[in-house]
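# Fold the following.
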Amino acid sequence: MPTLKHTHRFSLHLSNDDRPPSARPSNEPLNPTILRPWRHLRRLLLFLAILGQSQAQGQNLQATPDPVDFGAIRPGESARESVRLTNSGSDRVEVHVETSGPFAAAKGTLFVDANAHTDLELTFNAGDPGTYDGALELAMPKLFGSDKLHVTLTARVETPVLLVNPVRVAFNDVVVGATSALSVELANPTDVGIVIDALRVEPADASFRLEEDRGGELAAGAKRHLTVTFAPDSGGPHTGHIRVRSVHLPDGSVTIGLQGSGLAPELATSPLPQVGFRLGPHDVGTTSQRYLTLLNQGLADLSISSIRTIGGGLSVSDSSLSIAPGEREDITLSYAPRYEGPLQGQIVLLTDDPQRGEVVIPVSGSAQVGPPLVEILNRSTIHFGAVPLGRLARQQVLLWNRGGSPFTAQLELEGGVHPEFELETGAALLQPGESVKVEILFRPKEIGDRRVGLSVQTETGTHRFELTGTGKFLQLSPTTYDFDRVPVGESVSAVIDLANIGNSDFTISRLQSTSDDFTLYTQASQDNKFLLPANSLRTLPLNVTFAPSTRGLSSGTMRIEGFWEEGTETLEMLLNGTGVAAEIELHPSGPLDMGYVVLGEVETRSIVATNTGDTALRVAANSLTQEVRLEPDAFALQPGESTTLKLHFSPDALGERFAQILLVSNDVHDKAQPIKVRGIGALETIDLTQITRVMASRKTPPEPTSASWNNTPLVLLDETKVDISFTIPDSLRQALIGRRIDIEWVQLDENYDPKGSARQATVHIYEDAEGHVLAEDLNLRLTEDGNKRVRMRLTTRSYPDAPPQTISQIFEAGGWKFEFEAKPLVSFLTIRPGRDYTDKDGNRVKGETERLIGLPGIAFAGWHNAENPSISGVHLTATGNVLEALSTNNAIAVSLGVAVSLYKDRLLFGFGYDIYDSRPRAKRKGTQDYIFTFKYSALF
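Predicted structure coming up:
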């Protein structure tokens, strides 16, 4: 920022006088010869000063910025910048503007005011790329020439370039219906921006798409990524390109090549859809098969999502297929007509072949009705084998109609209904080409071989079959065993002889009891098997023990596992037994709450005990503490018998107490059943007034004071200390030991309302207390100026949380007392009786009675009770005649006397006699030497 500034100062003194100016008289004129050249020199100096000032003002101009850089622009565009001209001088400056090169200024001449600034706009225009330099010349004319400022101007013109990576986008092979995506990068490496006018894929019907085809500006040095997708709709190669259009590009656009290959399946069928299947004539009920060949001639997997047939009797072996490229699949087409008539059917294939999504192959033929032909697919003898008695065995008769007409076959057992063989149905309808299974049931009821004939009637006549089977059975004895009644806790054993009364041998491999109450001591295992022959030829002795754990019926099962001719078998024997025992039931059954019981007393409750068991009950009571006992402490009950028990509770201490009695018995459930007892030990209710003593002391040993404890104020002298003690007589000792007494006192105001917080103390009476117990730390002293009125409350409880027993008393400081006092008095009426006297001339002068008000006085000693509402005391007083002193030049009279106070020491009536009188003599002669006063003491 160029700045030019000059400062010129001139000082000149010319004279031909050798004297200094201070030595020359001020009124002495200068020599004219000397003054003439001085005038010319002064004019020259004034001109030079004006010239220097103009030049200095012109050099105060500043230009910012310097140099001015227009940056980079595209060819054919223009750029604008501004220069700020600042005038820091005190005069307005005229500026002439000139530019060089392809730069232009908006103004040729402008003015900049003093201490102000203005902006000059510059324009740059150039069409060819390159770097341009110029200058801005600012001239400020002055008297001789002008001052100039030089500002450098620079600018660049750059052709936009758009780089594409890659220049050709090549997709891998993509299956038709799928989509592949790739990214293309557009980059602007120049210092000027490029505005992209349009992005599109050409041709418009190509299989390529741009996810974002909007234009916009690509800033200098910026990059942009385009996502291109390829979704071929047909197989084979696909090409296209992306055209990026911009007016800023030299050619107007940039082309990005696109290429890809689509993979598609191609279906070929044999026979061709134009030919189809010709099945010819078929009998109803018969089935014929043909094969449909499917070939994939494409480059992708062929998916056939649906294969279905249209037309009665047609069916295919597959409903969907997937065929790899170059592979083939054969599908079986079956035709089984059920009704006569022509067939015009179709096989419909739904595929993902883009050229052949649906393929229809015609199927033609006809069906005719033929005669029925029933075949029986069984041998002449149907064997059921050996079946245990009572069990069910099944066999089937299989009938097949090979003919073309329906037929109903008849089935019948010889002799009609058979007790051991049974037909599921007596008739079976056979449609052409169908088969039917008819079940035959065999349930033997007798042992040995069983036979019966079966007749089947078909279109060719009657066919006879023989049904054979053998009846076998397996049964063990006994199936149940009862142990009868057994006491709980005891056991009884029995030997059970197990026999096989069936007609098949049975080998026992395992014996197991399912109940813990029944224990089996006879063992059998895989290594120790026991053969139990048929027809009870030999028995197996089983040693079983029954030990019931609870009362009532117990049941269990003995599982007998083994095998016989028909395989493995599991048989069961039911074991029963009844457990009997004694059982005690108490009413009430829960814990007994004895409530509050006074120490030394006994609380009794009744309990009913019942034997609800099956045997005799024997009980012994065992108390765990001395506070509770049961009466009787031992008893016996027969089944169903009850008795009443007495439970006695006597607490040994205060508070909550817990005790327990164990009923030791032969009870089946609890051999030592507890009876829980809860109670609360309490003290006997007492009268606090009987044991409470009030002790008062005032500079003397404490002495008992009578207190009514009815809140009537007890008046004690000022400074009296109050103590509380409690008497412990032998008659109440049981009710007092362990008791807690709370003492609380609070100050009262004149209206006997509490004020301030309460003070508390606690007294505990222990076992070692004798005679009296003093309440320590009570710290109560009555004072008229402090604890004047106090309410004391005593509280105790016979047991925790019991209702409180409370007494209270009010103590008050006061009463009659003698004390020295300094109580100011003011008389509202003072009478000094007059008296007659004889003057010096012998004349009788009548005295005048004085009635004065407002005389000051003082009561300095007295015997009084300030709280007494009537006569409250007698006082020694002094009274001064101050008003007389004010009117008689310090003449004063002072009287001493006695006064009686009334209404709590507020009003005093008294008599006084003068002890000092300085009044004038005439005044003294005319009045008596004593006075009567009515005084008031509450003014101060």
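# alpha carbons only for contacts and neighbour counts from here, please
OK.
# could you pull out the strands for the stretch 401-550 of the chain?
Taking DSSP state E, counting those that start in this stretch to define them, one finds strands in the stretch 401-550 of the chain at 407-413, 421-423, 427-430, 435-442, 448-458, 461-472, 476-477, 480-487, 492-500, 506-513, 518-520, 530-532, 539-546.
# closest to G579 out of those?
Counting by C-alpha to C-alpha, G579 lies closest to strand 480-487 out of these; the figure is 5.1 Å.
# Pull the residues that contact that closest one.
492, 494, 546-548, 573-581 (C-alpha atoms under 8 Å, 6 or more residues apart in numbering).
# Quick check: ChimeraX command selecting the buried ones in the residues you listed.
Of these, the buried ones can be selected in ChimeraX as follows, counting by 16 or more other C-alpha atoms under 10 Å:
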select :546,547,548,573,575,576,577,578,579,580,581
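# Quickly check the contacts of strand 480-487 for the two that are furthest apart.
Checking the contacts of strand 480-487 with C-alpha to C-alpha, the most distant pair is M573 and A581, at 26.4 Å.
# Between the contacts of strand 480-487, which sits nearest K923?
Nearest to K923 among these, with distances taken as C-alpha to C-alpha, is A581, at 128.9 Å.
# The structure of the following sequence is requested for comparison with the preceding one:
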Amino acid sequence: MFYRHSGELVALFLCPRSSIHWFSLHLSNDDRPPSARPSNEPLNPTILRPWRHLRPLLLFLAILGQSQAQGQGQNLQATPDPVDFGAIRPGESARESVRLTNSGSDRVEVHVETSGPFAAATGTLFVDANADTDLELTFNAGDPGTYDGALDLAMPKLFGSDKLHVTLTARVETPVLLVNPVRVAFNDVVVGATSALSVELANPTDVGIVIDALRVEPTDASFRLEEDGGGELAAGAKRHLTVTFAPDSGGPHTGHIRVSSVHLPDGSVTIGLQGSGLAPELATSPLPQVGFRLGPHDVGTTSQRYLTLLNQGLADLSISSIHTIGGGLSVSDSSLSIAAGEREDITLSYAPRYEGPLQGQIVLLTDDPQRGEVVIPVSGSAQVGPPLVEILNRSTIHFGAVPLGRLARQQVLLWNRGGSPFTAQLELEGGVHPEFELETGAALLQPGESVKVEILFRPKEIGDRRVGLSVQTETGTHRFELTGTGKFLQLSPTTYDFDRVPVGESVSAVIDLANIGNSDFTISRLQSTSDDFTLYTQASQDNKFLLPANSLRTLPLNVTFAPSTRGLSSGTMRIEGFWEEGTETLEMLLNGTGVAAEIELHPSGPLDMGYVVLGEVETRSIIATNTGDTALRVAANSLTQEVRLEPDAFALQPGESTTLKVHFSPDALGERFAQILLVSNDVHDKAQPIKVRGIGALETIDLTQITRVMASRKTPPEPTSASWNNTPLVLLDETKVDISFIIPDSLRQALIGRRIDIEWVQLDENYDPKGSARQATVHIYEDAEGHVLAEDLNLRLTEDGNKRVRMRLTTRSYPDAPPQTISQIFEAGGWKFEFEAKPLVSFLTIRPGRDYTNKDGNRVKGETERLIGLPGIAFAGWHNAENPSISGAHLTATGNVLEALSTTNAIAVSLGVAVSLYKDRLLFGFGYDIYDSRPRAKRKGTQDYIFTFKYSALF
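Just a heads-up that it's a prediction; the model follows:
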């Protein structure tokens, strides 16, 4: 037993007789006392001197030190170990605590030391018996990176101290803030409208980022943030911000969002903003600075001018009010809407009623942000002129067909365009007429005014009636002819409109058919000429219906309108019957408009997603437009889980479009087909399909990384290193070769579902293929764990069979994909021990002679024999038959069999050892005779040993 004390090694020897001998091994090359030597000076053993006087004391100290070493070091434990401070930002500090547990019965003094950028709260602490205490640790570093350190706890004892080592790890990571998109681009927005887009803030690091402020710059820009967005963004978290754009003027608008944070390297990041405002711009002709000059006009006359309004902006122009200020002025429109780039003409009429100058205005109230109110001046003058009467009737005034005894009215319209009053005279030819009557015979016309004079017609007889009318004006007499019919047959209504009806639906109406004529009408047949209008009221020769005159009774007709296509549908209802004058066929016009929603997709054909790696998502965009004339409501229904539509439900007004995103993620390899049904109120297809085609593919892998070659030869399979570069891999004869594929977690997604084809073929000596190839297939399924063994490979290397084999492994990431192929050559051979039983022929055998004593007692000198063609056999050896130099060592047997056949059947056999050369074909060795039955004289002293040179290639 040895103890070190003050630079000396004290040895305690326990002798067999129970006596104790103490020695002090002085560890120094000089005679200085131990206290005078430095503690770090190398200890060099010199002499061993007895030290018998301090034997009891040293024995006590040794036992005491032994007990302390066994107690403190085992009783103090630190948890956790190792201590991971996690990730912090540069310049910040992190705190962790280590719990020290003393399971012993004595109080322990602990000295604390740390390394690296780690610090402890104290350098020394005490842990009471059967108690624990927490030691606070601090980590602080300014540069990014991974930091490793150690916490060393030393428990002093009588001789030295016990140490406890705890590993400390921490990381410093610079915060990174990712923005998507880095520039927000708004579409064109009409002035007064608002558009909103989303911006994503992402923290991909393991440390949080405190966002101090988010603001839009410049502050007077047309962009605004809807949320505060400040506060801490946790590690790996994302935050979405909504940015709105409400332009107050036309043209491009730019700005940016500044995201400020003290944790970012540059203090802030910016997100670009851009958009374009669309505003109307009104231009007038004439210009407001010019206005209208109407010149002098006669009172009572009317003149017209045209005010041209042009919208030179990019948005629709709305003119909410158009009015005039000034007597005699009027405009044709009180409000107007002008599309961008279009123009409209407004008629300005001037009809003065009084004499004098005109100072008027045309006032336009618009939504042009630059010109909300436009005032166009109008100037002119009015003067009194002579009367000018116009008769606004045609030369023939028709009263139409009037029932007998009924009264019909018509009017003669007289207009004084002149500037002075005038009285017009009216008179029927022949004086008073029994069926025509004038309301008045004279009419006073003021300047600019018009007068209506009524003419009454009450027929008394059936047939046409006519009379002349004379009107006297300032220009002379004007003659008009009054005509009317005293008898008629007419049904009402003559037309019926079903208004707008959705295609595929139907609307029924009851039409009350009345005879407003003065003669009864009997209906014998009702017929609709259009398939869109169905008549449910029947009339026939056996089922007639009488319509009395003067609408005394009506016939309710039940008609259903079911439009088959969009647009205006027209048809006629033929009403056949007879009255006093004979048979008559009347028609009622039926109108209706078929309306429907109609969805149009662009592109319209199937979506080809191409090759998509399993687990990834490929997205395509399509445009959906409502080309119909009613609101379109659509709900998407995916028939498989591999495809989905975003959004899955939407509505479009007529002419409105939206962008749809089709997401495709294949569940299996190969060609995949999916459909999304757009269930809607479309007129043609209530469930219009979106066909999606894609090819599921696996991620490209390196076969050499996952392929393992297992070799076994009467032993369990063991991995064998293969370079897969077609350099022959030599294995022992009778070695069984197996292939397995490792499935690491990092490549599991790329391997599951993969097919690997294994093919091996025999090679000749020139490494050219011979024979047919053998194949095996490996499928890696979802339940595969760890590795997958290629079954039914059945490859065993043998020198007399599968001596050389080329193995090829092929896989594809998806069907019809370019193959990934690796290959390796395996060859049977190498050094081995085996029982060969290989026949030999000796080219030359030398039997050295040895002297012997004959039967007469005379000593005879032995003769050396040189023999050719002795047969033999190599029955065992350790060799490599493919080695071109020294091929191995063999145990051989050689005999004079041919000589025995020609003599007395005496045979000699020798056993020996031979070294083979050049692929085991040439052997050179020596042997010793173990049997020789020839006569002594024949043997001539050669019975002891032989040297042979043999050739075995012929066998």
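# now what about the TM-score between them?
After superposition, the two chains reach a TM-score (sequence alignment, normalised by the length of the first structure) of 0.45; 936 aligned residues with a C-alpha RMSD of 34.6 Å.
# about what we covered before: could you export the strands of the stretch 401-550 of the first structure as CSV, including distance to G814 of the first structure?
Below are these laid out as CSV (distance: least, C-alpha to C-alpha, whole Å):
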stretch, distance to G814 of the first structure
strand 407-413, 135
strand 421-423, 127
strand 427-430, 132
strand 435-442, 125
strand 448-458, 132
strand 461-472, 125
strand 476-477, 114
strand 480-487, 90
strand 492-500, 98
strand 506-513, 101
strand 518-520, 97
strand 530-532, 117
strand 539-546, 97
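# My read is that Y781 of the second structure contacts R755, right?
No - at 9.3 Å, Y781 of the second structure and R755 do not qualify as touching, with contact defined as C-alpha atoms under 8 Å.
# So between those two, which is more surrounded?
Between Y781 of the second structure and R755, counted using other C-alpha atoms under 10 Å, the more crowded position is R755 (18 against 13).
# which residues does the more buried one contact?
R755 of the second structure neighbours (C-alpha under 8 Å, 6+ apart): 777-780, 811-812.
# what about L647 of the first structure, distance to V169 of the first structure?
106 Å (C-alpha to C-alpha, to the nearest Å).
# Compare neighbour counts for those two and give me the winner.
Between L647 of the first structure and V169, counting by other C-alpha under 10 Å, L647 is the more crowded of the two (22 against 19).
# Confirm for me that A547 of the first structure is in contact with G489.
Yes - counting by C-alpha under 8 Å, A547 of the first structure does reach G489; the two are 6.7 Å apart.
# residues contacting the residue in the first structure that R458 of the second structure lines up against?
Per sequence alignment, the equivalent position to R458 of the second structure in the first structure is R443. Neighbouring residues of R443 of the first structure by C-alpha under 8 Å, 6+ apart: 387, 389-393, 420-421.
# Now R443 of the first structure. Nearest residue, chain neighbours left out?
L392 (4.7 Å; C-alpha to C-alpha, 6 or more residues apart in numbering).
# Tell me how far the most centrally placed residue in the second structure lies from M573 of the second structure.
The centroid of the second structure falls nearest to V617 when counting by C-alpha atoms, centre = their mean (4.0 Å). Per C-alpha to C-alpha, V617 of the second structure is found 60 Å from M573 of the second structure.
# Perfect, I'm done here.
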